[in-house]
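> Pasting the sequence and the predicted coordinates here, then a few questions.
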Amino acid sequence: MRPSAHAPSAFWLRLMPVILGILTAVGPVSTDIYLPAFPALEHSFGTAAGSAQITLAVWFIGLACGQITQGPFSDRFGRRLPLLLGGVLYTLASIGCALAHDLWSFTACRFIAALGASAAMVVPAATVRDVSEGAEAARKMSTLVLIMGVVPILAPAIGGVVLGFASWRVIFWAAAVYGVVCLALVWRVLPETLPHERRTALPPVALLARYLHIARDPQFSTNAVIGGFSAFVCFAYLGGAPGLFIRELHFSPTQFGVLFGMNAVAMIGASQVNGLLVRRVGVSRLLRFAVAGTMAASLLLLAASLAGRAHPTAALFVAPVMLCLAPLGLVGPNATVGALARHAQHAGSAAALLGTLQYLLGAASGFIIGLLPGGTPLSMAGLMAAGALGMVLADRVRLRDERRHGTPSIDLSTAAMAVH
């Protein structure tokens, strides 16, 4: 029996972060878990070295297309239908990937899977905004952004473990099973959080006008750019770390997996601290501190890279990298809440635009790191510092906008006090 479309129960509200977190993880898992399988893919399909990169590029194109359309679709038809249709697309396309016999059919299935996965990356954030706001929304969003930030770090290590005892095709059979699990959760557990009277339908021209209206909002644009550059920093790490730690510093795959886990724990801890502090400190101040912390740590990493150019050692890089990544667990939830705060009526569209920007900047980071000399500490550190600088500049504009209007864009401390 399907859950009712009435107001969500207290039991559902307690489970919501966990269920939406499981759904949100579809995109990040599918993005990175098969990266260690690139050589096996190329060998299986008989293609040239490096040709598997096209499958990742097409995946990001599919995510961008899906993200920009899923939000308006969910604003028009509710939150459940896009998740159900997206889950079916993702599951069937994952089966297609597992059965593919050439690179081009595999790539086509990856594109379709990305269109389906994009629903699970847009709708959960809009669902949170449907049922909560202010500090409560920030606390719930912490779980979602935690998954979006941590899973890309853990996924390559998981994929490497799978490849140690099974074919790369098993990764995509497992993805299909994951899709079925998500479908079951949406069908049997997830209630509809957007009532009919709040749904809106727009023709393409009006839809474009809505996106332009959202993008022109300084609070949205500054918070979205901060979140986008946090993705830039994270993907610079993901792209540069294997060459640095395995090729240059001679980490074994197991040691590299442990390092990934340590950084994931740092991000998890920061995200949970955000949930505890947001009511007392407020979104604006927490975001400012996190952006400053990322910038300081990235400069420390850059200095370590310059100092160790001749003789790099692990001791120079492990701690600065962790210090640079940990604040991202604070940046994500607060930047997301800030971006969506003024767009309750169009939360799906705003979340879609936000997610598209994050993945485009993340993809740009990965592309740039691929063009830079592989395995050099300076390449990764320089790109992470560039992303942190982008966060700082966007945060300065955000704070200037707050001062111009006389009050902070979001005063979550006051909101939290009013709730209790």
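In hand now; what should we look at? Numbering: from 1, shown residues only.
> Please count neighbours and contacts with C-alpha atoms only from this point.
OK.
> For the stretch 301-420 of the chain, which segments count as helices?
Shown for the stretch 301-420 of the chain, the helices assigned by DSSP state H, counting those that start in this stretch span residues 314-325, 328-340, 347-371, 377-405, 412-419.
> what's the most buried one of those helices?
Of the helices of the stretch 301-420 of the chain, the one with the most neighbours on average (mean count of other CA atoms under 10 Å) is helix 328-340, at a mean of 28.
> Just list what that one packs against, helices and strands only.
Judged by 3 or more CA pairs under 8 Å, 6 or more residues apart in numbering; DSSP states H and E, helix 328-340 is in contact with helix 134-163, helix 218-241, helix 253-281, helix 283-307, helix 347-371.
> try this one side by side with the last:
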Amino acid sequence: MDSATLSRASSADESVSPAGWARVRLILVLGALIALGPLTIDMYLPALPAIADDLLTTSSAAQLTLTGTLLGLGLGQLVVGPLSDALGRRRPLVAGTAVHVLASLLCLVAPNVAVLGALRLLQGVGAAAAMVVAMAVVRDLFTGRAAATVLSRLMLVMGVAPILAPTIGAGILLRTSWRGVFAVLAGLGVALMLVAVFLLKETLPPARRRTGSVRPVLRTYRSLLLDRQFVVLTLVAALGMSALFSYVSGSSFVLQDHYGLDQQEFGLVFGIGAVALIGASQFNVVLLGRFSPARIVLHALSAAVVTGLVLVTLTATGAGGLLGFVIPLFFLLGAVGFVLPNAPALALSRHGEAAGTAAALLGATQFALGAAIAPLVGVLGNDGPAMAITMTAGAAVGWVTLAATLRAERRTGVAGH
């Protein structure tokens, strides 16, 4: 799988790929667009306990508003992806960002948790446009190792979002209620809409656009689902993401309710996890000079399983207190940081002719699995062991899936010779 994917990637015309300052500017713009999703997810995390109290609901019900966002991000990508292949990248991006702004403003006046959950779903749909278009633009311009390198750099830019988002949210809560978080998100949506209009050039010329009618779109999705390697890589990327969503979903309750941190301290500790993700994604660029993306993913998942088992043991026994929770978590999130740029880059390298649709299916799978994982942490108890178990399980299933696929393909290759 790995060598074949990379050989196809190397055949792409890289002469049109931006270089120098143009590449830096593009990465900054795409990073800002991709960051809208994490900001939408993470900025209100410190407010989850307050939302549960203010709307007279349970912590599990409050977490379902996060599930609504993840579902919106997944479903929105399935729609926006094919539209971006048919209409170009810019128009769906601007329309989706406008939807995000409108939903954010409506969240300001949500009267109960059910309405808030529905509006968060709509907010996720809007944020999906920014995320899927950014991924499609990467595939329009880069492929193979170059795409993995650009995605690693994007994670550096995007990593600022989860570091700052809970801290910003906590700062907002010092001055206003949780509803003020959504006013800030609306303002960010407007700013990113202006970025899309003035700083992002169209990367899909009319000659390369596909029809937007339903049947061809369904045929494209069918061809993607019949590509075993694409499906495996997408599943691995989604399982890696599920470990991250387990952390996002449960961290506010674990750190604030179990370990007794206040909202500002939670924002600081949450940012430590983001530093692990960023550091790993940047070191990934160095590793790509020596190792294939598939090999990096396989070893990273192995490391995630080992550190995850340590985290499960320490949280279940209470050994080490807060440090016994944070230290193995740091290494587990670092391992995930190697999975997130490489698995999507490998998957997208296989379908440059339908980059938007492929990115949509990839992203939708990631967020659909995240939507399933988010309430699971609450169901299991919203404590350290619950979060550790769900994070480790995602990494373990991803490792087994990829290892089994690579082993089967090696056997097939040997038989063929």
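Arrived safely, thanks for sending. The structure displayed is predicted, hence computed values, not measured ones.
> List the TM-score for the superposed pair.
The TM-score (TM-score structural alignment, normalised by the length of the second structure) is 0.87; 397 aligned residues with a CA RMSD of 2.5 Å.
> about what we covered before: and the helices of the stretch 301-420 of the first structure: which comes nearest residue 26 of the first structure?
With respect to residue 26 of the first structure, and counting by CA to CA, the nearest of the helices of the stretch 301-420 of the first structure is helix 347-371 at 14.0 Å.
> Excluding residues flanking it in the chain, which one is nearest the residue positioned nearest the centre of the second structure?
For the second structure, the residue nearest the mean C-alpha position is residue 241 (6.2 Å; CA atoms, centre = their mean). Spatial nearest neighbour of residue 241 of the second structure, excluding adjacent residues (CA to CA, 6 or more residues apart in numbering): residue 366 at 6.2 Å.
> can I assume the residue nearest to the centre of the second structure is in contact with residue 370?
Yes: using CA atoms under 8 Å, residue 241 of the second structure makes contact with residue 370 at a distance of 7.0 Å.
> before we move on, the earlier item: relative to residue 176 of the first structure, which of the helices of the stretch 301-420 of the first structure is closest?
helix 347-371 (22.7 Å).
> picking up where we left off before, dump the helices of the stretch 301-420 of the first structure to TSV, plus distance to residue 124 of the first structure.
Conversion of these to TSV gives the following (distance: least, CA to CA, whole Å):
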stretch	distance to residue 124 of the first structure
helix 314-325	24
helix 328-340	12
helix 347-371	9
helix 377-405	24
helix 412-419	21
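> Nearest to residue 212 of the first structure, out of those?
For the helices of the stretch 301-420 of the first structure, the distance to residue 212 of the first structure is smallest for helix 347-371, at 10.0 Å, taking CA to CA.
> mean shift of that closest one relative to the second structure?
Mean deviation of helix 347-371 of the first structure relative to the second structure after superposition (mean CA distance after the TM-score superposition for the first structure): 0.9 Å.
> That helix aligns to what range in the second structure?
Residues 355-379 of the second structure are matched to helix 347-371 of the first structure when aligned by TM-score structural alignment.
> what's near enough to touch the residue nearest to the centre of the second structure?
If you count contacts by CA atoms under 8 Å, 6 or more residues apart in numbering, residue 241 of the second structure has them with 336, 340, 366, 367, 370.
> Would you mind putting the residues you listed into CSV with distance to residue 69 of the second structure alongside?
Shown next, in CSV, are the contacts of residue 241 of the second structure (distance: CA to CA, whole Å):
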residue, distance to residue 69 of the second structure
336, 22
340, 20
366, 13
367, 9
370, 10
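> For residue 144 of the first structure, find the nearest of the helices of the stretch 301-420 of the first structure.
Nearest to residue 144 of the first structure, of all the helices of the stretch 301-420 of the first structure, is helix 328-340, at 7.8 Å by CA to CA.
> now the angle from the closest one to helix 347-371?
Relative orientation of helix 328-340 of the first structure versus helix 347-371 (axes from the mean of the first three to the mean of the last three CA atoms, to 10 degrees): 140 degrees.
> what's the average distance of helix 328-340 of the first structure to the second structure?
Compared with the second structure after fitting, helix 328-340 of the first structure deviates on average by 0.7 Å (mean CA distance after the TM-score superposition for the first structure).
> Identify all contacting residues around that helix.
Helix 328-340 of the first structure has contacts (CA under 8 Å, 6+ apart) with 129, 134, 137-139, 141-142, 144-146, 149, 219-224, 226-227, 230, 267-271, 273-274, 283-284, 286-287, 290-291, 294, 347, 350-351, 354, 409-410.
> that older thread, nearest to residue 76 of the second structure among the contacts of residue 241 of the second structure?
Scanning these for proximity to residue 76 of the second structure, where the rule is CA to CA, the winner is residue 367, at 10.2 Å.
> Spatially nearest residue to the alignment partner in the first structure of residue 302 of the second structure (excluding sequence neighbours)?
Residue correspondence to the first structure (TM-score structural alignment): residue 302 of the second structure is matched to residue 292. Counting by CA to CA, 6+ apart, residue 392 is the residue found nearest to residue 292 of the first structure once chain neighbours are left out, at 7.0 Å.
> Show me the contact partners of stretch 62-78 of the first structure.
Stretch 62-78 of the first structure has contacts (CA under 8 Å, 6+ apart) with 80-82, 111-119, 121-123, 192-196, 199-202, 207, 346-353, 355-356, 359-360.
> what's it aligned against in the second structure?
Going by TM-score structural alignment: stretch 62-78 of the first structure matches residues 72-88.
> tell me how far the matching stretch is from the chain's mean position?
Averaging C-alpha positions (CA atoms, centre = their mean, to the nearest Å) puts stretch 72-88 of the second structure 16 Å from its chain's average.
> got it, and stretch 395-411 of the first structure?
Remark: stretch 395-411 of the first structure is offset 25 Å from the chain centroid, using CA atoms, centre = their mean.
> just stretch 362-380 of the second structure next, same as before
Centroid separation for stretch 362-380 of the second structure versus its chain: 11 Å, with CA atoms, centre = their mean.
> Same check on stretch 257-264 of the first structure?
Relative to its parent chain, stretch 257-264 of the first structure has a centroid offset of 18 Å by CA atoms, centre = their mean.
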